[in-house]
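Colleague: Predicted structure and sequence below. I'll ask about it afterward.
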Amino acid sequence: MGAVSLVVLLGCCLLFVPIIAWSSDATLNDDVLGLIVFKANLRDPRDSLSSWNEDDSNPCKWVGVKCDNRTNRVTELNLEGLYLSGKIGRGLLQLRSLRMLSLSRNNFSGGISPDLLLIATLQSLDLSQNNLSGAVPDAFFAQCRSVRSVSLAGNRLSGEIPLSLSSCSKIASLNLSSNQFGGAIHSDVWFLNGLRSLDLSFNFFSGEIPAGIDKLYNLRTMSLRSNRLVGSLPANLGSCSQLNSVDLGQNLLSGELPESTRNLSACASLRLDRNSLTGGIPYWVGEMRALETLDLSSNQFAGAFPDSIGELQQLKELNISANALNGTLPESLSRCKALLDVDFGGNNFTGELPRWLFELGLRRASISGNKFTGSILIPTPVTTPSLLALDLSSNAFSGEIPVELGSLHSLQLLNLSRNSISGSIPGSLGELNGVEILDLSGNQLNGSIPPEIGRAASLTSLWLEKNSLTGEIPNQIAACASLSTLMLSQNNLIGSIPESFVNLTHLQTVDLSRNRLNGSLPKWLRRLPQLLSFNISDNLLSGEVPGGNFFAAIPLSSLSGNPSLCGSVLNRSCPPVLPKPIVLNPNSSSTSVAFSSSSDLRHNKIILSISALVAIAAAALIALGVVAITVLNFRVRSSGRSHSAASFLVPPDDSSTRSPATNPNSGRLVMFSGDVPDFSAGTHAVLNKDCELGRGGFGAVYKTLLRDGRPVAIKKLTVSSLVKSQSDFEVEVKKLGKLRHPNIVTMEGYYWTPSLQLLIYEFVAGGSLHRRLHDAAAGVLSWQQRFDIILGMAKGLAHLHHLNIIHYNLKSSNVLVDPFSGEAKIGDCGLAKLLPMLDRYVLSSKIQSALGYMAPEFACPTVKVNEKCDVYGFGVLVLEVVTGKKPVEYQEDDVVVLCDLVRAALEEGRVEESVDPRLMGDFPSDEAVPVVKLGLICTSQVPSNRPDMGDVVTILELIRCPQEASSPREDLS
């Protein structure tokens, strides 16, 4: 017998031992027995049912249990929201006096048991918001007897509604919403004449609404929202005279409003939005005096809006947007004193802006997408202190922006875009300290952006594009610390990008294109952590485009139209900074050198100023240096000695490095292939800022080309003062140079001086795993690609550990992805060993970017750092690849650690939900779930519980090919 089978058998025996003992006890409470059996089938991650003790004589003091005071029999069981999971077992059938059962908001799975309604006393059953699936057995409703309320909402139940539902003659509330039920709605439902509430919304029901709804004379609320129902509304809908709420929105219904609807005198909410209803809005709608909500949006209603709407004194929400209505808005709306939200957008209404829009005390008002004209006039004093959103966009308003808008202090959204508004932006808009979205785009505004806009401290989106704004971008915008979207394109703005923008750490989308901005791009732009889009095309900007981070993948179209921009991103070298040019005076008979000027030409004189003498001396030194370097290079090539080739590697602007031109023996260059590199880009380009690929904990990385066209990556170590002696350095580097594995970045050589160390690697064009996972422009990795990357990392790490090499700095930015094979290649292997000692302080200060990947034992000075630290980092990488989330994410008031997030999802039985949602469910769960579990095992807090990387490779191969062996896979399933 296998080990797994033996465990199961022992578990079964242990489960039945107490049941046998209980059966011999004459005083045993059946309710205790039933609840303990029910609990045995559950997973209780928060130990919510710890008070359930089988030794108790009755369960009346247990969590979620209520009893009859006289008999001590259980009458109510409410376990709502306790994070329980598992199957709903038959133990509950022992509760012979149970009247109310609620298991909602948990994670129960499996199908609906046909026996649940066999409890003769049961009146209310709530299984909503779980993970139940499959069809509802026909026998389920056949036993409903005295049941008055059933809710199965928010599960994954499918199939048709069982015909046995008609047996539930006493049922008053039926909620099957938010499932996957389909097929037609049977007319048998209308025979439940005791029904007061019916909710079948958010399913896949199709066909027409069956006739016979008039039989539900007790019906109060009905929702068939978001299905696939066709045909017309029931002609006798108004016969359900007690209907208080009707929601038939988001279907495919057509035809006109039936005349009988006017009889719904008690109806407070009528929602028919997002259908294809036609005709006009009838005048009799004003007779439905109890209406508080009327939503007829997104249909095909035409004609004028009836004046009778003013009779609806209780109306709070009115939405008739996205129809074909025309004419003017009825003045009678000013009598609807209870109105809070109105939306007239997307019609053909004409006329001027109604005054009552600012006099009714509205919260939200939209007339967007109509044909309103005239100026925006706001009556004073302003009487709309509670207005949260005002949308007047896409009309034909003219005139200036009224300064009175600044008095609407509660505004969170103000949209005046796509009109013909002119004049300047009033500084009073800065008084809107609660506004989050301000959109003035697509108008004829001029003047400068008022600096007062910085007082709108809550601003998250500022849209001012497509106007005629002038002047500079005010520094004060940086005071809007929550700003994420800044759209200033297609104006006449000048000046530079304000340095103060470095404080806008929430910026995601910026468009400054088609202006006349000048100056250089600030280097701090690449440090903005959430930047997704940055368009500066068609300006007058110059200088170097920052390399790395966001700018490593910026579309070239976002930089076009700036001919003076340069840098590696544009594949355009920046011109060197040279002294002021020295020219000969063409009118001078002398051969002396001087600066030419207009006075020189007029008087034919040579003027030798002090600055000219300095320039001449500088030019002479430069010429002497060039001659010296040329001679030395000639000697280098003629000698053929490998270490002298290092002159090509010395950065010209590195003041800390002695030039090999003056000391040819100061450096040592070694290539493991035996070849001496000849860099086609020349000495200057080897470590030029234009060629920088990025920076990490140990130094910056540059790209350059050899003469044969082969690219290489060069890492300039920034830990020079901590690096070992030359002999120790070379021992470690040569050890790393022998590493040859498809999943490890190959080191091809190194360069040494006491103050400068360079490592030469193969160049991997695909970029880092971090970019592929977290940069939207990089596309979405498929599950197949993700699995290959995880397996490749595991193989590379296993190879390192086999050679007794510990990585120490494993993270997604140190894993490169080959663009051709899709293979993962681990970089920066073993660099921490180049330090004089493996000191935790040194590591914590040099590998700060590894936050979230570092094993917990790094914080304990007495625990030895070994291969298990790499296993921990690998486990975090697995979870990062599967979920698409970063190891640590900082939210507004919380810090989310990926390991904890996924572990909680596993405990709650929803591990599949943690897979990257961008995969849209396109992944095999029989691979994804075991891989997630493997990642969690690798991130165990106890190092000895983490597997070796060789075992990890084996497990991953078995997950992909389960037919080769099944036992190890069962442990992760």
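Modeller: Okay, I see it.
Colleague: switch to C-alpha atoms for all contacts and neighbour counts from now on
Modeller: Noted.
Colleague: ok so Leu101 is a helix residue?
Modeller: No: using DSSP: H, G, I helix; E, B strand; the rest coil, the secondary structure at Leu101 is strand, not a helix.
Colleague: Would you agree it is in contact with Thr121?
Modeller: No: Leu101 lies out of contact with Thr121 (CA atoms under 8 Å); the separation is 10.9 Å.
Colleague: More neighbours: those two, which one.
Modeller: Leu101 (23 against 18; other CA atoms under 10 Å).
Colleague: List the residues that contact the more buried one.
Modeller: For Leu101, the contacting residues are Glu76, Leu77, Asn78, Leu122, Ser124, Leu125, Asp126, by CA atoms under 8 Å, 6 or more residues apart in numbering.
Colleague: ok, the third one touching Leu103?
Modeller: So the one you mean is Asn78. Yes: taking contacts as CA under 8 Å, Asn78 lies within contact range of Leu103: 6.3 Å.
Colleague: what about the two, which has more around it?
Modeller: Taking other CA under 10 Å, Asn78 and Leu103 do not tie; Leu103 has more neighbours (21 against 16).
Colleague: Neighbours of Thr27, how many?
Modeller: Other residues lying near Thr27 total 9 when counted by other CA under 10 Å.
Colleague: Equivalent analysis for the one 3 residues further on, please.
Modeller: A count of neighbours around Asp30, defined by other CA under 10 Å, yields 20.
Colleague: nearest spatial neighbour of it, skipping sequence neighbours?
Modeller: Sequence neighbours aside, Gln94 is the residue nearest to Asp30 in space, at 6.1 Å (criterion: CA to CA, 6 or more residues apart in numbering).
Colleague: Pasting the second one now:
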Amino acid sequence: MRNFHGVLFQFYLLSSLLLSSWPMLGESLNPSLNDDVLGLIVLKADFQDPHGKLSSWNEDADSPCNNWVGVKCNPRSNRVSDLILDGFGLSGKLSRGLLQLQFLRKLFLARNNLTGSIIFSFASLSDLKVIDLSENGLSGSIPSDLFTQCGSLRSISLARNKFSGPIPESLGSCSSLASLDLSGNQFSGQLPLGLWSLSGVRSIDLSDNMLEGEIPKGMERLNNLRVISLRNNKFVGEVPDGIGNCLLLRSIDLSRNSFSGGLPSSMQKLSLCNNLSLSKNGFTGEVPQWIGEMRSLETLDLSENNFTGQLPDSFSKLQSLKVLNVSKNALSGSLPESMSSCVYLVAFDVSHNTLTGSLPSWMFKLGLERVLFSDNGLSGNIDTAFASSMENSRKKLVVLDVSGNKLSGEIPSAVGDFGSLEFLNMAKNEFFGSIPASIGQLKTLIVLDLSENQLNGSIPLEIGGVTSLNELRLEKNSLVGNIPLSIGNCSSIMSLSLAHNEITGSIPASLAKLPYLKNVDFSFNKLTGALPKQLANLVNLQSFNISHNQLQGELPNGGFFNTIAPSSVSENPSLCGAAVNRTCPTVLPKPLVLNPNSTDATQETIPQNFNRGKKILSISALIAIGAAAAIVIGVIAITVLNLRVRASKANPPVAFTFSGGDDFSQSASSNGDSGKLVMFSGDPDFSTGTHALLNKDCELGRGGFGAVYRTMLKDGRSVAIKKLTVSSLVKSQNEFEREVKKLGKVRHANLVALDGYYWTQSLQLLIYEFVSGGNLYKHLHERSSGSYLSWNERFNVILGVAKGLSHLHQMNVIHYNLKSSNILIDSSGEPKVADYGLARLLPMLDRYVLSSKIQSALGYMAPEFACKTVKITEKCDVYGFGVLVLEIVTGNRPVEYMEDDVVVLCDMIRGALEEGRVEECVDGRLQGKFPVDEAIPVMKLGLICTSQVPSNRPDMAEVVNILELIRCPSESQDELGDVFN
């Protein structure tokens, strides 16, 4: 029997055309063979079952009625009656195998992924009562004979598929139909006349299709209709008068169509209707008084039509009304006081009309949750309405919008009593006075908009209590005072606008504690002081407008502020930085010089742990300390002399020691000179912990000038210490210090800052800021690291390096050693140029010295290094920059060594450009992911920078301008064309 079933099953799969003869064939072959088994197995064969839901369906079974998932059988006939496969995750197509289930009563295949069209009729399934194929991907037109002989069907749902074409007329044959849902498809054309012959239908949902035309007459025959939804189609004309004869109607949704004219008066007979939605049509005339006769209404939505006149007094009869929306019409007059009898009202929206009068006193007595009066002509103060609010109603109000009216007076402090408020909009009115401190009691408030009023006074400190706030808008008032520090407690805030006020003081650093902050507008105020540097840490920032203030100092470095639009910072005369095209003056604190051997009373000795305590003492205390110190110094002097005699054969340690058991521990020179530490800002609070400052474990890398180590300051900030290994070539101490101090004054967002230095005759250290993201060489060439730079990131690196070099040259500093390993990437992806100006520490700019000490820069060195008669200038850096640009765009090293050839990157790109295939040179990892109109001009710029003649190379300021033109070519196409032609 098993082999027989298998062979017969394969036969059926090969020839679906014979399905109609299966029952007869099955009887002739084996009378005991179950047609339901065969039909279901064929159905399963056309399904994909990723979750194995149908694993229990076995072709060797004699009957599907025993433990087949989703299958129910009639216990008397032992034949399949229900097929319930809702939400099984099935895909594939509907099979004719269904037609074998001759006793099927219910078919549920909803919420699957079925596709294809329906190509057969259900006429042969005479017992079928329910079809639910909703929420699939079925498509195509419905066969005209699909519902022929469907007299037994009670429910049809084809909702939320992709069916198209007209609704078949054969639907009128389903005389027993009670529920029809064809919503969420692409049905078109007019309604079939046969639809009105379904006298037993209770629910019709044809919403969200493309049906059109007028509703045909005959609707009055639908005596049992309870629900009708024609929402979101293209119906036109008037609503037929026959709708009033459907006396059992509970819900009518005709919204989002193009109905016109007035409402048929017959609708007042629909006393059982609880939902009437007519929004977004073209209905005209006054809102009918008879609507008050529809006593069961709970939801009435007449919004976005052309209704005129006043709101009828008869609405007071709607004792069950919960939601009333008449917004976006042309209603006028005042709101009827009789509305106070609608005690179950929850949401009331009359916005965008021309209503007048005052805010009704009954408004806050009803326990409303949503009140929207925006964009009307309401006037007067709102004290009475707020004062009459009941304690119970204050706990329910969630949304209050009275914006865009002519309301005046002060904002009552009672607003703080509405403890459930989430949305409060009182903008565009004539409110005056101060913002009540009670606002801080609204712990659930998400949006607060008091903009465009006449408010004065300062922003209350209590605003910090509204910790759930997402949006705060106070612009276009007359507010004064400072921005409260407590704003930093509003940790959820995303949008903050205080523009067009009279606010003074500085921008508080507490703003940096708002991690979700996206949009800030402080423009047109009187803000002063510098911007907090911590603002650069706001990773979600998208706009920050501080124009038209009196701010000063440098913009924060990094993050959003590296690309801030110039218009956002304009009209701040003392603000400096790239965005305002104004160089910041270098103002550094007096260097802290620590020399333990100095006799100068103004210098201090270095304690062993490098900590300095600061305390103001009284005169008497100083005298006592001085006397004690004299005694201590005498004792120490005698002790030191004795120790020197005992240790005359040994080398004494320097005052600045680097211990740790490795070969980096230093000793003083034979003349006994100790070290000198200079920090350009702050105390040298090193915290080495268990590692020495120059511990091998903390080594970051080595270069032509020395090794670099990472260490930690007491405040948790990391620094990088470069131990110079060119000591025999370093200048004298005075010359060394003069050059290093010059480099210490160079500050720019795209330059690694030099924070200090340490000097002895045998050991020189440079102390830099630590940059965490590694160097550019690693990102470009070490593919095993998994790093990958997009085109946008590469362009930003090129632009950032150009800006850094341009600033160096403005400070009369030449880099001499530009290469990808000397470009560091910080945590936000911004480039920082390192190792600039170190060649100046050598006793002479000897070309041999440079070439021997900077061997790793092969390919970046300008050709003039080989010619002693040509002066070395900033144009050497421009050449190296050009090579770097080509390296970034192509992902190739400046010089590549092949098996039998050496490929110089500049020559390769130049040749490709002449042959018209320069686009092929872009890094293969970027193919299809870069703008050609940016990449090719950038490569051309790189070639111009690597010109053999120094005078033909642009200076770095010009390079920055060209790059900005490439990124925004519409600003000056002609100028950009002149560069490359």
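Modeller: Looks like it came in fine. Quick caveat: nothing in here was measured; it's all calculated off a predicted structure.
Colleague: Then Ser303 of the second structure would be within a helix, right?
Modeller: No: using three-state DSSP, the assignment for Ser303 of the second structure is coil, not a helix.
Colleague: contacting residues around the residue opposite it in the first structure once aligned?
Modeller: The equivalent of Ser303 of the second structure in the first structure is Ser297 (alignment by TM-score structural alignment). Ser297 of the first structure makes contact with Leu272, Asp273, Arg274, Asn319, Ile320, Ser321, Ala322, Asn323, according to CA under 8 Å, 6+ apart.
Colleague: buried subset of those?
Modeller: Neighbour-count burial (16 or more other CA atoms under 10 Å) applied to those gives Leu272, Asp273, Arg274, Asn319, Ile320, Ser321, Ala322, Asn323.
Colleague: Show me what Gln476 of the first structure lines up with in the second structure.
Modeller: In the second structure, Gln476 of the first structure lands on Ser486 (TM-score structural alignment).
Colleague: next one: the top helix by length along the first structure to chain centre, how far?
Modeller: Criterion DSSP state H: the longest helix present in the first structure is helix 610-639. Chain-centre distance of helix 610-639 of the first structure: 55 Å, with CA atoms, centre = their mean, to the nearest Å.
Colleague: got it, and stretch 43-59 of the second structure?
Modeller: 42 Å.
Colleague: Then stretch 470-480 of the second structure?
Modeller: With CA atoms, centre = their mean, you get 24 Å for stretch 470-480 of the second structure.
Colleague: Please work out how many residues are found near the match of Gln476 of the first structure.
Modeller: 17.
Colleague: likewise Leu9 of the first structure?
Modeller: Considering only other CA under 10 Å, Leu9 of the first structure is surrounded by 12 other residues.
Colleague: Which strands or helices does the helix or strand hosting it pack on?
Modeller: Leu9 of the first structure is located in helix 3-23, with elements delineated by DSSP states H and E. In terms of contacts (3 or more CA pairs under 8 Å, 6 or more residues apart in numbering; DSSP states H and E), helix 3-23 of the first structure is packed against helix 30-40.
Colleague: What lines up with the residue nearest to Asp30 of the first structure in the second structure?
Modeller: Match for Gln94 of the first structure (TM-score structural alignment): Gln100.
Colleague: Distance-wise, check its match relative to Phe122 of the second structure.
Modeller: 11 Å (CA to CA, to the nearest Å).
Colleague: go on, Leu254 of the second structure?
Modeller: 31 Å.
Colleague: So which of the two has more stuff around it?
Modeller: A side-by-side neighbour count of Leu254 of the second structure and Phe122, using other CA under 10 Å, places Leu254 first with 22 against 17.
Colleague: who's in contact with whatever residue of the first structure lines up with the more buried one?
Modeller: Per TM-score structural alignment, the equivalent position to Leu254 of the second structure in the first structure is Leu248. By CA under 8 Å, 6+ apart, the contact set of Leu248 of the first structure is Ser223, Leu224, Arg225, Ser226, Arg271, Leu272, Asp273.
Colleague: separation between Leu248 of the first structure and Leu195 of the first structure?
Modeller: Distance of Leu248 of the first structure to Leu195 of the first structure, given as CA to CA: 18 Å.
Colleague: now do Ile790 of the first structure
Modeller: Taken as CA to CA, the span from Ile790 of the first structure to Leu195 of the first structure is 55 Å.
Colleague: for Asn78 of the first structure, same thing?
Modeller: Taking CA to CA, one finds Asn78 of the first structure at 24 Å from Leu195 of the first structure.
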